[in-house]
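Trainee: One predicted model, sequence on top.
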Amino acid sequence: MKNIIDRHRKRGARWIDHKFTIMHFHLRHKSLFSLILSVFVLLSLKSSSVAAVPFTKTASRTFASINKQAPSLATSSTTTLTQRGGSTAVMTQESADLPSAVKLLIGAGGIYGAFLYYGSLQEDVFRYTAEDGTQFKQAWFLQVLEALANVVIGFIGMQLTGATKGIPQQMFAISGAAQVSAKACTSLALANGLSFPVATLAKSGKMAPVMLGSLLLGGASYSIREYLQVAAIIGGTAIVSMGKKKGESSSSTLGVAYIVLSLALDGVTAGFQKRLKSETAKAGVKPKPYDFMFWTNLYMCLSAVVVSLVLNEVGSGLAFCSANPEILSKIIKFAICSAVGQSFIFYTIANFDPLVLSTVTTTRKIFSVLLSIFLKGHSLSLTGWSGIALACGGIISEMTAKMGGKAKPH
């Protein structure tokens, strides 16, 4: 009799805990969606007053080339509007409501907050273990949800800022497919045992395949410093991968293979994005930031849907999330952070030079690595820490080189 009573008590406790989790989940996400709506209204108002510029999801790399075409987004927009309407136009761009320091705090703080949490959630998703011992492996299903969140925000922004007509779609489709494949391979690397710090450092070396492609296909040349930067990042990443303390699981061969494939796809994506810019220029159209966000993520989402259906990840992913509401909460927040982070990228590039954005996104990667090590229980030996220092040195060297190159023309 006592055993029966104990069983009923346990069932009741589990039922109460389950109901409390669901209620807490809904309350948290109501506040999250309210925050997103407020942020989006602010960003869309700022973005709508800025001249249309090409934008891709790999913003830190693309905006550097855009800056060569347009001297300054803020200056260009102010000059054009001043010719139309005098003082009112100046107030639109040189907004007196917030000083530059506060705007930088908003933009950089939003990027840091969204993408640091994004990285933490991504790691949590692939380290999660259910009660039966199974883990979440549906990387393509995760890309469907992430791209879908960006499509929604991109569509709303495109409607508020005005959609650009006549945009060539073919290169958007190819670029989107390549980009989502690179992101899926990163997730698959994490799902197959590669640690988050190693994966993040490795992705910081994406300039390596870009350089290789340019050398082989474009006849480009690079300085010794640029070669050393790439070597430092790659070498440091390799040292970190091998520098774990005893008892720590080593990175799997499959995980390493996926991150290498992701880097190769980054190089392919960069080539397609250059062609995308030339195609839009030939068509005589200038897509706005939210045009790029919507169309790129739409094709990313469609590509991910096709692959996930072929691999039967939609059904298995939904079943896993249904059985484990905790991971569903993390996945939803992960997708939301991606969309919010992109909106803060728009805000930052609308108010500052592209170099500022590049600096913020580059240093964010370093902080993501350090936060993962300190908060997620990664244990590194002295060799591992030396690898961290070497890779971070390469990343910082790349950033300072861009700053020096930007300063020379002035």
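Mentor: On my side now, so go ahead.

Trainee: Only C-alpha atoms from now on, for both contacts and neighbour counts.
Mentor: Fine.

Trainee: Toward the C-terminus from the helix or strand containing residue 124, list the very next helix or strand.
Mentor: Using DSSP states H and E, residue 124 falls within helix 100-127. Going down the chain from helix 100-127, the next helix or strand is helix 139-161, by DSSP H and E.

Trainee: sorry, back to before: now do the buried residues in the helix holding residue 124.
Mentor: Using 16 or more other CA atoms under 10 Å as the test for burial, helix 100-127 gives 103-104, 107-108, 110-127.

Trainee: list the buried ones in stretch 317-325?
Mentor: Within stretch 317-325, the residues scored as buried using 16+ other CA under 10 Å are 317, 320, 324.

Trainee: Figure out the helix or strand that the first one lives in.
Mentor: In the assignment (DSSP H and E), residue 317 maps to helix 313-323.

Trainee: Count the neighbours of residue 92 for me.
Mentor: Number of residues near residue 92 (other CA atoms under 10 Å) recorded here: 17.

Trainee: again with residue 212
Mentor: Neighbour tally, residue 212, other CA under 10 Å: 15.

Trainee: and what of residue 382?
Mentor: 12.

Trainee: What of residue 205?
Mentor: 22.

Trainee: how much space is there between it and residue 125?
Mentor: 24 Å (CA to CA, to the nearest Å).

Trainee: Could you do residue 244 as well?
Mentor: According to CA to CA, residue 244 and residue 125 sit 22 Å apart.

Trainee: Please report how far the residue positioned nearest the centre of the chain lies from residue 152.
Mentor: What sits nearest the mean C-alpha location of the chain, by CA atoms, centre = their mean, is residue 338, with 6.0 Å. Computed with CA to CA, the distance linking residue 338 and residue 152 is 12 Å.

Trainee: Check it against this one:
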Amino acid sequence: MSAPESAPPELDWASLHDSWIGRLAFNLIGYCTIIVPGYLLIKYFKSGDYEQRAGERGCLDAAVRSCVHGSDGAFGALPTTDPSTAGGGPRERSPLRQALVLMFCVAGLLGSYLSWGVLQEKIMTKEYDNGTPERGRFSDSQFLVFVNRVFALLLSALYLLVVRHQRHRAPLYKYSYCSFSNIMSSWCQYEALKFVSFPTQVLAKASKIIPVMLMGKVVSKNKYEYFEYVVAILISIGMTFFLMGATEEKNKGTVTTFSGILILIGYMVFDSFTSNWQNALYKEYSVSSVQMMCGVNLFSCLFTTVSLLQQNGFVSSAHFMVKYPTFMFDCMMLSVFSAAGQMFIYYTISQFGAVVFTIIMTMRQGLAILISCLLYQHAISPTGVVGILIVFSAIFFRIFSSFRLRQRRAGQAPSQGAAKV
């Protein structure tokens, strides 16, 4: 008699979900349950067949047109002081008042984002306890993305309701593209902390100029100055020094480090697409920054809500909150700091322009590495320190060169006009 055939091994869904690749796959499947039907609906609503059947312009048709073709007031208007319409320059005020406003912006940006970074690392890398021997570590990065996006949506929607605003013209569905890339970049950002140190992640974020330039060529056909290519090369050299000299923690193996690098690459690709797509919407439809914040977070909440419901993420996260109350407080404060930081970004750019804002945020990245090393005992070798210095020197060189280029172009414009006269 022949031996009975052995049953095929069952797929271990729990272990698959415990791997970052499995979590990513489950998230993408959840998002596709919205993206695919949404694509088909948009395609139908744009067709002539729908236009013939639409009949009278009722509320449903107005909502459809707002999503597909744009409308007169889907998100309302934007304040006259918004950075997208204010010209990005400093306002007329006394030197003392201008210094006080600048100090307020610096304190707001550094305070909110440095606190956000510390909490981010704590939530994703440290174990929580509730006074008993039992300890737990939170692992659902998507839930943190959801909480941040909900608070940011509420804050931006409230702002648009109470502040005078102008017409919104962009089709709502176009926010979904950068919303998807935004939640993916945020997920990668949280997930990467399970595999690489926080200083490594911060330096990778500081180095995203390279993928942003590449994505700008693909999405917007942008052209860049020679000094920008020099900066990209210097940043690449600095990152190489840092990764070669960074001292990894004892429990981090080669495979784990490689996974972290892959996730960071994913973060930079998605984040660079987000900024370039948003820039394209700014140029085409003249939307405001707060309208952009509201639209992107609206779709982000939709994507993450559906995916979390499908994976039972709300139940497991709520159970973790009840079991470890400290996590609930950390999660709430993480969302507050994230949303407050976004509002400080828009206010700083409107008051002092993009150059000052970039300098402040570059300072923040350097301080974030220092604070993380002090609080969580990250060891960095001298070679890694050299890499950090090269990266930040290249960033400041880019800021200085961009500023000088703007000054030169501004000086040439009046003389060219006088020559024509």
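Mentor: Yes, it's here. Keep in mind the model is a prediction, meaning the values are calculated, not measured.

Trainee: Distance check, residue 370 of structure 2 against residue 244 of structure 2.
Mentor: 19 Å.

Trainee: er, residue 347 of structure 2 I mean
Mentor: 39 Å.

Trainee: Which one of those two is surrounded by more residues?
Mentor: residue 347 (19 against 13).

Trainee: give me the element that one is part of.
Mentor: Assigned by DSSP H and E, residue 347 of structure 2 belongs to helix 325-376.

Trainee: Next, the angle helix 313-323 makes with that helix.
Mentor: Helix 325-376 of structure 2 runs at 80 degrees relative to helix 313-323, counting by axes from the mean of the first three to the mean of the last three CA atoms, to 10 degrees.

Trainee: Just give me the mean distance for helix 325-376 of structure 2 relative to structure 1.
Mentor: Helix 325-376 of structure 2, aligned to structure 1 and superposed, deviates on average by 1.6 Å (mean CA distance after the TM-score superposition for structure 1).

Trainee: who touches whatever residue of structure 2 lines up with residue 177 of structure 1 in this structure?
Mentor: Aligned by TM-score structural alignment, residue 177 of structure 1 pairs with residue 180 of structure 2. Residue 180 of structure 2 makes contact with 299, 300, 303 under the criterion CA atoms under 8 Å, 6 or more residues apart in numbering.

Trainee: helix or strand for the equivalent of residue 255 of structure 1 over in structure 2, which one?
Mentor: Aligning on TM-score structural alignment places residue 255 of structure 1 opposite residue 260 in structure 2. Using DSSP H and E, the element containing residue 260 of structure 2 is helix 254-285.

Trainee: how far apart are the next helix or strand after that helix and its match in structure 1?
Mentor: Scanning forward in sequence from helix 254-285 of structure 2 by DSSP H and E, the next helix or strand is helix 289-310. Here the mean offset of helix 289-310 of structure 2 against structure 1 after fitting is 2.2 Å, by mean CA distance after the TM-score superposition for structure 1.

Trainee: between helix 289-310 of structure 2 and helix 313-323, how many degrees?
Mentor: Taking the same axes, to 10 degrees, one finds helix 289-310 of structure 2 and helix 313-323 inclined to each other by 90 degrees.

Trainee: for helix 289-310 of structure 2, packing partners?
Mentor: helix 20-45, helix 141-162, helix 175-192 (3 or more CA pairs under 8 Å, 6 or more residues apart in numbering; DSSP states H and E).

Trainee: so the first one corresponds to what in structure 1?
Mentor: Spelled out, that is helix 20-45 of structure 2. So helix 20-45 of structure 2 sits over no part of structure 1, by TM-score structural alignment.

Trainee: Show the subsequent helix or strand relative to that helix.
Mentor: Criterion used, DSSP H and E; the element after helix 20-45 of structure 2 is helix 48-53.

Trainee: mind checking how far that following helix is from the chain centre?
Mentor: 38 Å (CA atoms, centre = their mean, to the nearest Å).

Trainee: Which strands or helices does that helix pack on?
Mentor: Here helix 48-53 of structure 2 touches no other helix or strand, going by 3+ CA pairs under 8 Å, 6+ apart.

Trainee: Quick check: what element follows that helix along the chain?
Mentor: Following helix 48-53 of structure 2 in sequence, per DSSP H and E, is helix 59-68.

Trainee: Quick check: buried residues in that next one?
Mentor: In terms of neighbour count (16+ other CA under 10 Å), helix 59-68 of structure 2 has its buried residues at 62, 63, 64, 65, 66, 67, 68.

Trainee: Would you mind measuring from residue 247 of structure 1 to residue 381 of structure 1?
Mentor: With the distance defined as CA to CA, residue 247 of structure 1 ends up 11 Å from residue 381 of structure 1.
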